[in-house]
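Trainee: Attaching a predicted model along with its sequence, questions to come.
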Amino acid sequence: MSKDENDWPNWPYFDPEMLEAASAVLKSGKVNYWSGDIHHLEDGTDVRGENGLFEYEFANYHSSKYAIALANGSLALELALLAYGIGPGDEVITTSRTFIASASCVAIQGALPRFADIDRESQNLSAETIFPLMNKKTRAIIPVHLSGRACEMDEILSLVREKEKEYGHRIYIIEDCAQALGGEYKSRKLGTMGDAGCFSFCQDKIITTGGEGGMLILNDETAYRKAWSYKDHGKNFDRYNLELKHPLAAPERENTASSYSSVGSNWRMTEMQAALGRVALKKLDNWNLKNRRINALYLEEALNKINGIKVYSPPKHISHAYYKQNATITGTLKADWPRERLINECNAKGLPCTYGSLWGISTEDAWKKIRLENGIEEAILANDIKIGQSNIMFQVHPTLTVEHMQATARILEDVMSQAID
């Protein structure tokens, strides 16, 4: 594929079925979370509108009890922490190699984000890197399944359960699955092993609901009721869900003059977003993830033949979702060939290439005030910096073909031959 021929298909991609689904909602005029029709499902469940159907289908896909559709994935993280009562005086451990929302959600609740280093191969935090930061103030862990590759969850869960016994309180695990929809760890869907799973449907994620969108999945009834109410202005859960015959809605609790049982905000998803999400979810396994894996595995084999490049394979117990394909520059670049030039050369030749996820977010000024207030000075995270400065990332989304992967390998090999000693 030459430069002139190298017309890379767009992602996100909205097929005719998705466009029709969103258009049908617009034509109906029922565009708001509360304006949709009530649907009576075969199992006896009643749900309202496209949002209700999307939540129901998303929860079923994950074998989760509850799902809450939201305006974006950042709100899913915030809502999970809020639902479990994380706040001032608490510490929450997460990674420094991630989008800033994985940590800012903690500060927004008044808690202190603590940053663990990463494992060099997986680029994820691990039980080993989490352990040094744990103390009696630790109330939650936010493992980020970066680029679709699962953290080693059994090891993290084991450490957390051990520390819960030592400290005498719960430590919640909030899985950040923004880049990992459909991924699995030992045949368990990512987002289902902790206390909450948080998903993003922003722009180029594995699926998108028109540019923004998110979902929170939970199994705890109390946390679900609290989260459901907060995302909708603090509405009285029982009063607003009795019409749907929700199994958690209790008539005896509904008999109150108050329509709003708590203070909340408006974090709802629109009906158009939900309609897009439903179609995308239906095609997730048999088209989206299937083609991502074909592309990523081809690319892994091809890139590992290039001098100075290494792609790390996940272990067999991890089913990678492949949001993107990471590669590490292991060769020594020439003095006049910094990574930025390498990336720019790839793009100039028609190959979309970036440095990948943010890194070093622990050094951002955003944390200065809260660290000063808590007397905390974060350590240098050596692996985070090392990987952050040597990673490059390539597209593997499902509208691409093996021919695009061949072009990726060919262009990168040409550029690397010029860039390394």
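Mentor: That came through, no problem.

Trainee: going forward, measure contacts between C-alpha atoms and count neighbours the same way
Mentor: Will do.

Trainee: How much space separates residue 164 from residue 317?
Mentor: Computed as Cα to Cα, to the nearest Å, the residue 164 to residue 317 distance reads 26 Å.

Trainee: Out of the two, name the residue with the larger neighbour count.
Mentor: A direct count of neighbours by other Cα atoms under 10 Å for residue 164 and residue 317 places residue 164 higher, at 17 against 13.

Trainee: That one contacts residue 170, doesn't it?
Mentor: Yes - with contacts counted by Cα atoms under 8 Å, residue 164 reaches residue 170, the gap being 5.6 Å.

Trainee: Let's verify residue 39: helix, strand, or coil?
Mentor: Using DSSP: H, G, I helix; E, B strand; the rest coil, the structure places residue 39 in strand.

Trainee: What is the neighbour count of it?
Mentor: Look at residue 39: counted by other Cα under 10 Å, it has 16 neighbours.

Trainee: want to compare, so here's the second one:
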Amino acid sequence: MIPLLKAAIGPDTLERIADVLRTGMIGHGPVVEEFEAALGARLGNPYVATVNNGTSGLHLALRLAGTSGTGDGREAGLDAARDEVLSTPLTFEATNWAVLANGLRLRWVDVDPATLNLDLDDLAKKISPATRAIVIVHWAGYPVDLDRLREILDAAEAAHGYRPVVVEDCAHAWGSTLRGRPVGGDGENICVFSFHATKHLGTGCGGMLTLPDERSYERARRLRFFGIDRRADRVNGNYDVPEWGYNFYMDQISASIGLANLETVDERVEQHRRNAAFYDAELAGVPGLELTAREPDRESSCWLYPVKAEDRPSFMRKMNDAGIMVSMLVRRNDTHGAVRDVADPALPGLDAVHDRIVHIPVGWWLSEADRAHIADTIKSGW
């Protein structure tokens, strides 16, 4: 079976892990700091805080977006009974469950059927005086138009006197660029990356936040470790915790895996792009199949390759019978029982594509024969 996802192991991973084990310092330590410095250099943003997984990063990002950092963090922050967070329903549940975990109120924004990202036109219509934060997802690595988003936020600020905080879910987007700028590196929004084992840049289990300024960066560093500044004098108990935090820090073994994978991640991203370009050419015009959008001003990381197939069950059976793993990967979040109390607006864009979306293998592990087999199987019909 040709796999849909696969974990990459860097060339000197075992040696790096052994070095950490020999030090006896397995929790937070200098290898984590080395990894953070390398990540910041890659993205051009020094305000990088690693965490133990991407879900923790999203939870922490919503905490940063919704609180002021004074007292218990609620006086100038989000009020779940009054304020809302706008988000996409087409994502892995972690994106939106982080909103709920912070006790905040969700409101759905429709999906652009061409890109499968949040529909910016619908977003512009739904921003209101109650909107305090917006969560976007760069689905499959295809960047949301952040410049257009900035214009929408400018207009919202002028109309309502408040600029909603943006949290970018970059779980798929390591290596993605918009108009030559790396996603997560512009220093404008709070960006969250996943380093799950199957991502382009994997640490086994891990993640990171990139922050827009030093103040939010310092808060993130404290809040990921119970609200404690690790640089404080804890030996004699001479430190203060101004606001409580979490047990979200990254460990040294994860960081060592990440440093090893960082050496080869660019090659993996490029291989995904080459495979995606092959599909773009081979699958264009196949009856019953629609490809997602490609714009010349942005480069997707192509972590996934989504297609929109008529009669999806038959398509999936055909692929499975041919030894090709495919998957819907996610279910629309707005239909889960956990969010039954969220207002149910019309989402015509999502309705138009949800039952057709399926992902085919596009990864670095594919041989030329593999990807030809995948394309030929699709072109033969289902």
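Mentor: Okay, I see it. Computed from a prediction, not measured in an experiment: that's the story for all the values here.

Trainee: Could you pull out the strands in the second structure for me?
Mentor: Under the criterion DSSP state E, strands of the second structure are mapped to 48-51, 84-87, 105-108, 131-137, 165-169, 177-178, 181-182, 190-194, 207-210, 289-291, 298-299, 305-309, 357-360.

Trainee: For those strands, give me JSON lines that also has mean neighbour count and distance to residue 29 of the second structure.
Mentor: Shown next, in JSON lines, are those (neighbours: other Cα atoms under 10 Å; distance: least, Cα to Cα, whole Å):
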{"stretch": "strand 48-51", "mean neighbour count": "29", "distance to residue 29 of the second structure": "12"}
{"stretch": "strand 84-87", "mean neighbour count": "25", "distance to residue 29 of the second structure": "35"}
{"stretch": "strand 105-108", "mean neighbour count": "23", "distance to residue 29 of the second structure": "37"}
{"stretch": "strand 131-137", "mean neighbour count": "24", "distance to residue 29 of the second structure": "31"}
{"stretch": "strand 165-169", "mean neighbour count": "24", "distance to residue 29 of the second structure": "26"}
{"stretch": "strand 177-178", "mean neighbour count": "20", "distance to residue 29 of the second structure": "31"}
{"stretch": "strand 181-182", "mean neighbour count": "17", "distance to residue 29 of the second structure": "27"}
{"stretch": "strand 190-194", "mean neighbour count": "29", "distance to residue 29 of the second structure": "20"}
{"stretch": "strand 207-210", "mean neighbour count": "29", "distance to residue 29 of the second structure": "16"}
{"stretch": "strand 289-291", "mean neighbour count": "19", "distance to residue 29 of the second structure": "45"}
{"stretch": "strand 298-299", "mean neighbour count": "20", "distance to residue 29 of the second structure": "34"}
{"stretch": "strand 305-309", "mean neighbour count": "23", "distance to residue 29 of the second structure": "37"}
{"stretch": "strand 357-360", "mean neighbour count": "22", "distance to residue 29 of the second structure": "38"}
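
Trainee: Would you mind telling me which of those is nearest residue 226 of the second structure?
Mentor: strand 48-51 (12.5 Å; Cα to Cα).

Trainee: List of residues touching the closest one?
Mentor: The contact list for strand 48-51 of the second structure, computed with Cα atoms under 8 Å, 6 or more residues apart in numbering, reads 32, 36-37, 39-40, 57, 206-211, 217, 220-221, 224, 248-250.

Trainee: Tell me the mean distance between that strand and the first structure once they are aligned.
Mentor: Per the superposition on the first structure, strand 48-51 of the second structure and its aligned residues are separated by 0.7 Å on average (mean Cα distance after the TM-score superposition for the first structure).

Trainee: Read off where that strand ends up in the first structure.
Mentor: Under TM-score structural alignment, strand 48-51 of the second structure corresponds to residues 67-70 of the first structure.

Trainee: Please, where are all the helices along the stretch 101-250 of the second structure?
Mentor: 120-126, 146-160, 214-223 (DSSP state H, counting those that start in this stretch).

Trainee: Would you mind finding the most buried of those helices?
Mentor: Most buried of the helices of the stretch 101-250 of the second structure, by mean neighbour count (mean count of other Cα atoms under 10 Å): helix 214-223, with a mean of 19.
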